[in-house]
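Participant: task: produce atomic coordinates for the following.
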Amino acid sequence: MAAAAPPSDEECPVCHDDFTDPKILPCTHLVCRKCVLSWLHTGGNQAGCPLCRASILPHGCSGQDVAALVDDLPTDIITKAAVESRRVLNEKHVCVCDGTTKATSFCMQCSIKFCPSCCKVHKMIPATREHEIKQIATLTVDKLAASYQSSCAVHPGRPVEQFCSSHQELICLNCSTSTHRRCPDVEGIAGAAMVKRQRLKEQEKELEGKKDELQLQVCQLDIAAADGLTTFKAMKDNVKSTFDELRNILDKRCRDATAEIQNKQDEFLQDNKSQKSDLEKKRARSAALCSTVSRLASASDDPLLAMLVKLKSRLEDAELLSRHNDVRQEVSAAGIGDFFFDPQSSAHLKKQIAEYGQMRDPKQPQRPFRG
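Facilitator: This is a model prediction of the structure:
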């Protein structure tokens, strides 16, 4: 199983390389497409997320094209743009004209580096003279990633400029005057993104609270485990101390009582471990969802809307947003203490011990101890 969290937001947690085609799993964890395919090939179609074991593919998909199912998983275009931007800025800056001349400019639309001479030519061409040219020295990963612009799904090559709330789609101007002309809720990308971003910020704040709440509950389980172990140790010590006084006669009973308590301890720890595991999984999902929301909230308008359309159901995960009860457990040994260590019961037991030798005759029924 892969590590619980990747060392970098731009690094695949499975192969530990930079993301190339980051896929958003149903649990909102990010894994490279090739790693998802490899993981499913190794573990079968029902293999869970390498981070939290949540299902990757829908149940009953046996016999279907796994590659096609993986391709249907949403691609995190925000992370993909950031990784590609970092790659562009880290590689050698040479002009496309000969591959050796130093490039000083970068066309944000064409994603091409130019030397000063080629940059002048680029600005003279009618089709590209309006393109935005940036000096490479002033570019940052965030600026370059933010320049990413989605193309219309219906009219490839045309930039999306509006958002249809009725169909939850990014559309170009051609679409707004044709297939979406009768839609009542078509607005500019900036306006739609502003509303969505505000909602995302509110959700991010809520998720941060839920993440902290889950972490607190995990800590409470740790405290409950420590308290439980202390209680169980005290119980076993009391049992041993009590039966030491009667060792010659009650040695077997002492071992039996210790074993009973050990069984209860095992049950307690198993239950604690199970609850903690469930909370850890929810916390991991909460952290992954929070990270996704954070990335979305800081993204530029059109990819933000594009991703929200695909991730709407995941961002409204009712299980993560529901309130969790206090999970701390209280363990009491009062019932056992009353039976074993009550002074009146001890006196009665000593009396029975004094008479116990008379019960060794196998022909006589053995009377049970009564506290």
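
Participant: switch to C-alpha atoms for all contacts and neighbour counts from now on
Facilitator: Fine.

Participant: just the helices from the stretch 101-250 of the chain, written as ranges.
Facilitator: Assigned by DSSP state H, counting those that start in this stretch, the stretch 101-250 of the chain shows helices spanning 116-124, 141-146, 173-176, 189-245, 247-298.

Participant: quick check: buried residues in the first one?
Facilitator: So that's helix 116-124. Going by neighbour count (16 or more other Cα atoms under 10 Å), the buried part of helix 116-124 is 118-119, 122-123.

Participant: wait, which of those residues is closest to Gly63?
Facilitator: Closest approach to Gly63 among those (Cα to Cα): His122, at 51.2 Å.

Participant: please give me the structure for this one as well, since I'd like to look at both together:
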Amino acid sequence: MATASVIEEANERECSVCHEEFREPKVLPCGHLLCRHCLLSWLQSQPQAHCPLCRCVIVEGGAGQGGASSVEVMVEGFPTDLAMAALVEAQRLLSKDHRCCVCEDVAATSLCLHCGDTLCKACTRVHGKLSVSKHHRVEDLTSLTAEQLTASRPSTCAAHPEETCKLFCPSHGLSVCVLCASSKHRGCPQLKDLQEKTEEARALLAEMAARLSAGEAEIERAIGELERHLQDTETRTKKSVAQMEADLDRLQAALNACRRRIGQLAEGATSDDREAVQDGKNFLLQKRSKLTSHKAVIERAKGSKKGDVVNDMMSSMEQRIQELDCSATLPANAKVISKVSLAIDPGVVTRIEQDLAQLGQVNTVPAVFTALSNLHGSFSFHDNHGKNIVLSNNKQTAERTRENAYAIVMSRDPMQVGVLYEVQIDKWDTCRAAIYGHLIPGVVTQRPDTLTLPQWSGELLPAAVVYSSGVIHCGSTAHKSSTIGSVLTTLRAGNRVGVAVDSSHGLHLYVDGQDQGVVSTNLPQPCYALFDVNDYTRKVTTLPLTKLA
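Facilitator: Next up, the predicted model:
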């Protein structure tokens, strides 16, 4: 079975299901590729299908509940790696037994990249002397690569294969020739030069690649921190054991049993840490695998010389890359790592000399996961949410799908005192029906699974919410004027909004990490963080929990 930490791909142009060169390769959520027909049969044969390479789930919740037609629609929704398809097609062409297009019965040795003719040695010399072809680029078939062949082929029009695409139609998302532009696309506004559009798309692909690279680097750093933490734990344990053995040496043979016991305790003291670190490492390796695989797709597209490939790949992959989790955060339920302290009670050594019945002891101090001081698990949203909200990314991303109402989300778990619960606005759009125009934060003091959610947070009791012109305090239906939330009207995509409960049970509003002040006091406990994804705000994602000073 393939694991997230060890993935072997013998041939990047070979499908891992049929073990043949790709035919219409589809990009899976993990970034790996499968032939379209292989993916279709794979999902139809096993609804809970995983990627054959990394075991990531292909479709959350399984596929096929709606029958074969729904699986086909699902498969069509996966992006096609056009850059890989072009490379495979070029490789197939190069692997053929080529004959000279002039002599016919003589083996070809060269290929003219300009006109596509295969030529024998004699015809190659003639081809290079003719005035019409002497400037053509002719390559030896034995050294010509699929990448070179793909790059040499111009983008041709689907309707007129003999014509080269010169323009791009944004209305239809197509690369077209001059003939199509003057006929089929005459009424389409803003036809663009294909080269100009290609450069724009390549720039966007470069930004995607940079985001994936940054995510890879962050995960690499986090893995390094985990490994260093484990190494430090083992070093501290060894030092402690060495000191203990120095004391035990004084007891000679009578303390051999105690020595064995100490060794067992030392191993037990680090076993939980080792397991927790390995789990965290495997989780991060799997995330890195996704980023690396998608990065390979993006790099191929970015490097493609075909304008239509670059543009189509940019369009089909942009949403996918935006939704990928590039952070190095560990899951909220990550196993706790303890701080280990091994020592013999100083008084015990003396007493052991007097009475061998006394033994050393090992003290293990429980602690929260502190291996990565700046990496804490992000909180997740509760399954009970507004009907116009869709959750994704392990229930850490909430996106409003329709009108403003019924868009409340709440934290799954109760809030910890002195911890900031924060979300980032991922998507922002203009809504003509905007009433308040901003994300509405707050808390609810009743378990989310017991609530019937209203249209908007101001009607939800018992809760405390804040918006631009005032506050609704917990236990009161009255709106009280306040300017504390006026900053919410300035929010856009990229801004952060959070809430925190202090030790006096006061609710604080945070914007971009800055405390705006106390919103409500004397909150009943426990509290659950609340966010109303309202009006201009379209999509938010939870951020790592932050312990406040």
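
Participant: so what number do they get for TM-score?
Facilitator: With the length set by TM-score structural alignment, normalised by the length of structure 1, the two chains reach a TM-score of 0.69; 336 aligned residues with a Cα RMSD of 4.6 Å.

Participant: before we move on, back to that, how about TSV for the buried residues of helix 116-124 of structure 1, with distance to Asp71 of structure 1 added?
Facilitator: Shown next, in TSV, are the buried residues of helix 116-124 of structure 1 (distance: Cα to Cα, whole Å):
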residue	distance to Asp71 of structure 1
Cys118	38
Cys119	38
His122	36
Lys123	38
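
Participant: out of those residues, flag the one nearest to Lys252 of structure 1.
Facilitator: Checking the buried residues of helix 116-124 of structure 1 against Lys252 of structure 1 with Cα to Cα, the nearest one is Cys119 at 92.8 Å.

Participant: gap between the closest one and Ala226 of structure 1?
Facilitator: Cys119 of structure 1 sits at a distance of 68 Å from Ala226 of structure 1 (criterion: Cα to Cα, to the nearest Å).

Participant: then Cys32 of structure 1?
Facilitator: 40 Å.

Participant: more neighbours: which of the two?
Facilitator: The neighbour comparison of Cys32 of structure 1 against Ala226 (other Cα atoms under 10 Å) goes to Cys32, with 23 against 12.

Participant: how much space between the more buried one and Asp237 of structure 1?
Facilitator: 54 Å.

Participant: do the same with Glu355 of structure 1
Facilitator: Separation of Glu355 of structure 1 from Asp237 of structure 1 (Cα to Cα) stands at 27 Å.

Participant: which of the two has more neighbours?
Facilitator: Just comparing Glu355 of structure 1 and Asp237: by other Cα under 10 Å the higher neighbour count belongs to Asp237, 13 against 10.

Participant: and that one, how far from Ile336 of structure 1?
Facilitator: Applying Cα to Cα to Asp237 of structure 1 and Ile336 of structure 1 gives a distance of 13 Å.

Participant: tell me the residues of structure 1 aligned with the strand ranked longest in structure 2.
Facilitator: Longest strand in structure 2, counting residues (DSSP state E): strand 419-428. Following TM-score structural alignment, strand 419-428 of structure 2 has no partner segment in structure 1.

Participant: I'd like the next helix or strand past that strand.
Facilitator: Sequence-wise, the next helix or strand downstream of strand 419-428 of structure 2 (DSSP states H and E) is strand 440-444.

Participant: that next one - contacts with which helices or strands?
Facilitator: For strand 440-444 of structure 2, the elements it packs on are strand 463-467, strand 496-501, strand 528-532, judged by 3 or more Cα pairs under 8 Å, 6 or more residues apart in numbering; DSSP states H and E.

Participant: ok, now with 10 Å
Facilitator: Applying 3 or more Cα pairs under 10 Å, 6 or more residues apart in numbering; DSSP states H and E, we find strand 440-444 of structure 2 packed against strand 408-410, strand 463-467, strand 496-501, strand 507-511, strand 514-520, strand 528-532.
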